[in-house]
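In: Here you go, sequence then predicted model.
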Amino acid sequence: MPASARSRLDAATDHLDPPVAVVDLAAFDRNADDLVRRAAGRPIRIASKSVRCRFLLERALRKPGFDGVMSYALPEALWLVDAWADTDLADTDILVAYPTTDRAALRALAADERARHLVSVIVDSVEHLDFIDETLGADHPDIRVCLELDVSWRPLGSPSVHVGTRRSPVFTPEQAGDLANAVCARPGFQLVGVMAYEGQIAGLGDNPAGNPLLRAALRWMQRRSGRELVTRRTAAVRAVTDVRKLEFVNGGGTGSIEITRADPSVTEIAAGSGLIGPTLFDHYTQFSPRPAVLFAVPVVRKPAPDIATLLGGGYLASGPANSSRLPQPYLPEGLKLLGMEGAGEVQTPVTGAAARGLNVGDRVWMRHAKAGELAERFTEYHVLDGDKVTHAVPTYRGEDRSFG
């Protein structure tokens, strides 16, 4: 299978000079179907940061089971609203999942009636409301807002022991109810949703290779965290809905769908990385996405019989600065990075048994650690449909868009 997969990729892209990035439609569609299966009837809101390519966003949105976009920046949301205005996706609901301090984008949102109907922004404090008021002035039109709840795990009941991402200061149901009251008491704001992302489950694979102690610790933590967050999230949503009826309650991520769908307070699930299948999602027991986006870099020299040096390839992913964020050789099988060099800015040496069979001009297929960030390195993805590349589609970067 790996040999035939490599031959398929090499043959399909033989007319293209690497570096080249490819999206395999069969793998992408299979991953999309699997996300829908796992969600078991809950609609999936696509996390655009994990895709960053309009063609792929649109392909997924047109599939049953997907509904709405979780954007990562307000300018991005406004761009998508405008881009889809005259299409069948014109009514796509977009949640900007991170607080914005972009004054120009806020003014553009306030000035665009259609965008105000489709776009919601995150708030997790009164300070966010103050910032929007100061930016837009008195008597600004209603801005749709979504309250974010922190559903990280505090096993000792104290903020000093915090397992999960550092996001919202709103942790308790009482804090959620207080913020909901503050939002609803202010003219110019419409509270429409709650978001609660369980990063300590969704973003941590529970099946790390070669480390049984870590595997046991992760599963222990995630079981207990999962039980606690369902109880607390349900109570927090109840506290908010006592103030205002909501349009949606968003939870989860690709790695936590099974736990999130079991929470009766959640109406939709966020997912994006599961469409792409990067290396950080290789270590989960509940699912196994296929690698749908790959990139190839050429062999440019052979410093030793068992080492092949590739041109570039050092496309590091964000997060903690460790080897988990490095891209990994995928095909041919049997290659690995050198510990002293890793993946480099202008060259990436690889070694292993397969390196002996590589010659100058051959290509090595690599996988990125995170899903959407590869799109910041390439202006286009070449679309592999069956055994042929049929066309190329622009990434966000290829459309001259960068949102931080």
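Out: Sure, I can see it. Values in this document were obtained by computation on a predicted structure and should not be read as measured data. Numbering: from 1, shown residues only.
In: For the rest of this, base every contact and every neighbour count on C-alpha atoms.
Out: Noted.
In: which other helices and strands contact the helix or strand where residue 116 lies?
Out: Assigned by DSSP states H and E, residue 116 falls within helix 113-118. On a contact count with 3 or more Cα pairs under 8 Å, 6 or more residues apart in numbering; DSSP states H and E, helix 113-118 meets helix 74-83, helix 103-111, strand 143-148.
In: Pick the most buried one from those.
Out: Of these, the one with the most neighbours on average (mean count of other Cα atoms under 10 Å) is strand 143-148, at a mean of 24.
In: Distance from that one to the middle of the chain?
Out: Averaged C-alpha coordinates place strand 143-148 at 20 Å from its chain's average position (Cα atoms, centre = their mean, to the nearest Å).
In: re earlier: mind putting the helices and strands packed on helix 113-118 into JSON lines with distance to residue 213?
Out: Compiled in JSON lines, the helices and strands packed on helix 113-118 are given as follows (distance: least, Cα to Cα, whole Å):
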{"stretch": "helix 74-83", "distance to residue 213": "41"}
{"stretch": "helix 103-111", "distance to residue 213": "47"}
{"stretch": "strand 143-148", "distance to residue 213": "33"}
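In: try it against this one:
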Amino acid sequence: MSDSSDPGPSRPATTVGLWARDPDTYWASIDQAVADAGLDAPVLALDRAALEHNAGDLLRRSAGVPIRVASKSVRVRSVIADLVARNGFQGVLAYDLAEAQWLATDSGLTDVLMGYPSVRRGALAAFAADEVATTRVTVLVDSVDHLDVIDSVAPADARPPIRVAIDLDASYRLLGGRVHIGVRRSPVHSRRDALDLARTIVARKGFDLVGVMSYEAQVAGVADAVAGKTVVNRAVSAMQRRSMAELRRRRGRVIDELRRLTDLEFVNGGGTGSLEETARDRSVTDIAAGSGLFGGHLFDGYRRFRPAPALAFGLDVVRRPSPGIVTCAGGGWIASGPPAADRLPKPVWPSGFEFVGTEAAGEVQTPLRGPAADRISVGDRVWFRHTKSGEVCERAREVAIIDRDAAGRAVVSEVVPTYRGEGRCFL
């Protein structure tokens, strides 16, 4: 992967933005490049020009606050390492402790923050015994219980000090906490909660408190410009403004108090959907983002930005069960979250396809209906956009990188492994 956001000679300016100007031509070019490379479906294709567009847009939106790459939304090690090495990007937000150790040692990444606590005893034992990983990985805790689990696996006298960050709850609470808006993560919400835990960590042998993380999911993960939902969009926007104002005040006070207690190296916050708002918080030193790099269709409903569809997957048409319907092999690559239509992949090319309501995206086969069904043949390919990003890379061993030649023709320039392609399965 290139470390430049300049389209350069291999990506003529006329091709940048083709996904928006002429989607049919764009998707047809991806399909042809993959066909020319002889790659079988299911196949993932990552358009480098679109990825560069998204990376540049994230940096613009973060307004100088470094971006920490959220690995769960990428799961391609070469892409993660390439991004972290660029100006404006800083470190990784990992989702599993064994993954964090692997990135810190095999990939040599020196700043890996766990985005979630871990109590997996085998992973904790391996990590605590790794003198390199323990200097590069920061584990996340939100209770003394997490410290106790670590000590039960590897007592303080028998291991290096463990770098620790506190998970500060960023949810919006109203009516004395009776109304909770946001995700259910950490119990550490108030200034008192944070200080009590911080004092315990600082006083406890074998742990170094070095950071704080908080994720404002009610802003980063909730769309505010969904088509056909004007009233809901207005309510969401109002909630998000008030939530961020409250969080900036609360997080700022907490961080001020913690800095009097210990030297914090970082304060992480936000996500792809909240970059502008999180960047306004002066207590935050880096912002996590991942899904916006590959540009899943979940972000089509956000008012502040619209990422390019950098990653997509192609499925083979294997049946034509009746006029107006074709059936693809595979396709049930469903995103996490509340079960709903927006968690399904989105067929984008040929245009006009929609799922059959009684089957939707199936584990082994996916029927689609639409006018294009009578124009394509068995053996042709249909292209889909994913909802988030992690779900597709867990389903494939490799990704075809799409570049453009001097004439602007899409070509597969390399094929790189996903986590799965490297034999890694974490969560």
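Out: Right, received. Where do you want to start? If you're wondering where the values come from, they're calculated on a predicted model, not measured in any experiment.
In: Just give me the mean distance for the helix or strand just after the helix holding residue 116 of structure 1 relative to structure 2.
Out: Note on helix 113-118 of structure 1: by DSSP H and E, the next helix or strand toward the C-terminus is strand 119-123. Aligned to structure 2 and superposed, strand 119-123 of structure 1 gives a mean residue distance of 0.4 Å (mean Cα distance after the TM-score superposition for structure 1).
In: out of the helices and strands packed on helix 113-118 of structure 1, which comes closest to residue 294 of structure 1?
Out: The closest of those to residue 294 of structure 1 is helix 74-83. By Cα to Cα, the value is 24.3 Å.
In: can you list contacts of that closest one?
Out: Residues outside helix 74-83 of structure 1 that contact it (Cα atoms under 8 Å, 6 or more residues apart in numbering): 71, 90, 92, 94-96, 100, 102, 105-106, 109, 115, 118-119, 121, 403.
In: can we see that at 6 Å?
Out: 71, 105 (Cα atoms under 6 Å, 6 or more residues apart in numbering).
In: if we can go back for a sec, quick one: closest of the helices and strands packed on helix 113-118 of structure 1 to residue 311 of structure 1.
Out: Nearest to residue 311 of structure 1, of those and by Cα to Cα, is helix 74-83 at 31.9 Å.
In: That closest one aligns to what range in structure 2?
Out: The aligned range for helix 74-83 of structure 1 in structure 2 is 97-106, by TM-score structural alignment.
In: Can you give me the stretch of structure 2 that the longest strand anywhere in structure 1 aligns onto?
Out: Counting by DSSP state E, the longest strand found in structure 1 is strand 293-304. Counting by TM-score structural alignment, strand 293-304 of structure 1 falls onto residues 311-322 of structure 2.
In: So what's the gap between that stretch and the chain middle?
Out: 26 Å.
In: Can you show me the helices along the stretch 201-350 of structure 1?
Out: For the stretch 201-350 of structure 1, the helices defined by DSSP state H, counting those that start in this stretch occupy 212-241, 257-261, 273-276.
In: of all those helices, which gets the most neighbours per residue?
Out: Among these, helix 273-276 has the highest mean neighbour count (mean count of other Cα under 10 Å), at a mean of 28.
In: sorry, back to before: which of the helices and strands packed on helix 113-118 of structure 1 sits closest to residue 312 of structure 1?
Out: That would be helix 74-83 among these, by Cα to Cα, at 28.8 Å.
In: How much space separates the equivalent of residue 203 of structure 2 over in structure 1 from residue 244 of structure 1?
Out: Residue correspondence to structure 1 (TM-score structural alignment): residue 203 of structure 2 is matched to residue 185. Counting by Cα to Cα, to the nearest Å, the gap between residue 185 of structure 1 and residue 244 of structure 1 amounts to 11 Å.
In: Those two - which one has more neighbours?
Out: residue 244 (18 against 11; other Cα atoms under 10 Å).
In: Aligned against structure 2, show me the partner of that one.
Out: In structure 2, residue 244 of structure 1 lines up with residue 262, judged by TM-score structural alignment.
In: Roughly how far does the closest residue to residue 302 of structure 1 other than its chain neighbours sit from residue 336 of structure 1?
Out: Spatially, and ignoring its direct neighbours in sequence, residue 302 of structure 1 is nearest to residue 308 (4.8 Å; Cα to Cα, 6 or more residues apart in numbering). To residue 336 of structure 1, residue 308 of structure 1 is 10 Å away according to Cα to Cα.
In: so what sits against both of those two?
Out: residue 350.
In: mean shift between the helix or strand harbouring residue 182 of structure 1 and structure 2?
Out: In the assignment (DSSP H and E), residue 182 of structure 1 maps to helix 173-185. In the superposition with structure 2, the average deviation recorded for helix 173-185 of structure 1 is 0.7 Å (mean Cα distance after the TM-score superposition for structure 1).
In: Please list all residues in contact with whatever residue of structure 2 lines up with residue 352 of structure 1.
Out: Mapped onto structure 2 by TM-score structural alignment, residue 352 of structure 1 lines up with residue 370. For residue 370 of structure 2, the contacting residues are 324, 352-353, by Cα under 6 Å, 6+ apart.
In: Quick one: which of these is the most crowded by neighbours?
Out: For the contacts of residue 370 of structure 2, neighbours tallied by other Cα under 10 Å; top is residue 353, 21 neighbours.
In: Alignment lookup: that residue to structure 1.
Out: In structure 1, residue 353 of structure 2 lands on residue 335 (TM-score structural alignment).
In: wait, isn't its match in contact with residue 348?
Out: No. Using Cα atoms under 6 Å as the test, residue 335 of structure 1 is too far from residue 348 to be in contact (11.7 Å).
In: quick revisit: okay, the helices of the stretch 201-350 of structure 1 in a markdown table with distance to residue 382 of structure 1 next?
Out: Shown next, in a markdown table, are those (distance: least, Cα to Cα, whole Å):
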| stretch | distance to residue 382 of structure 1 |
| --- | --- |
| helix 212-241 | 37 |
| helix 257-261 | 30 |
| helix 273-276 | 14 |
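In: between those helices, which gets nearest to residue 47 of structure 1?
Out: Residue 47 of structure 1 sits nearest to helix 273-276 of all these, at 7.8 Å, using Cα to Cα.
In: No more questions from me, cheers.
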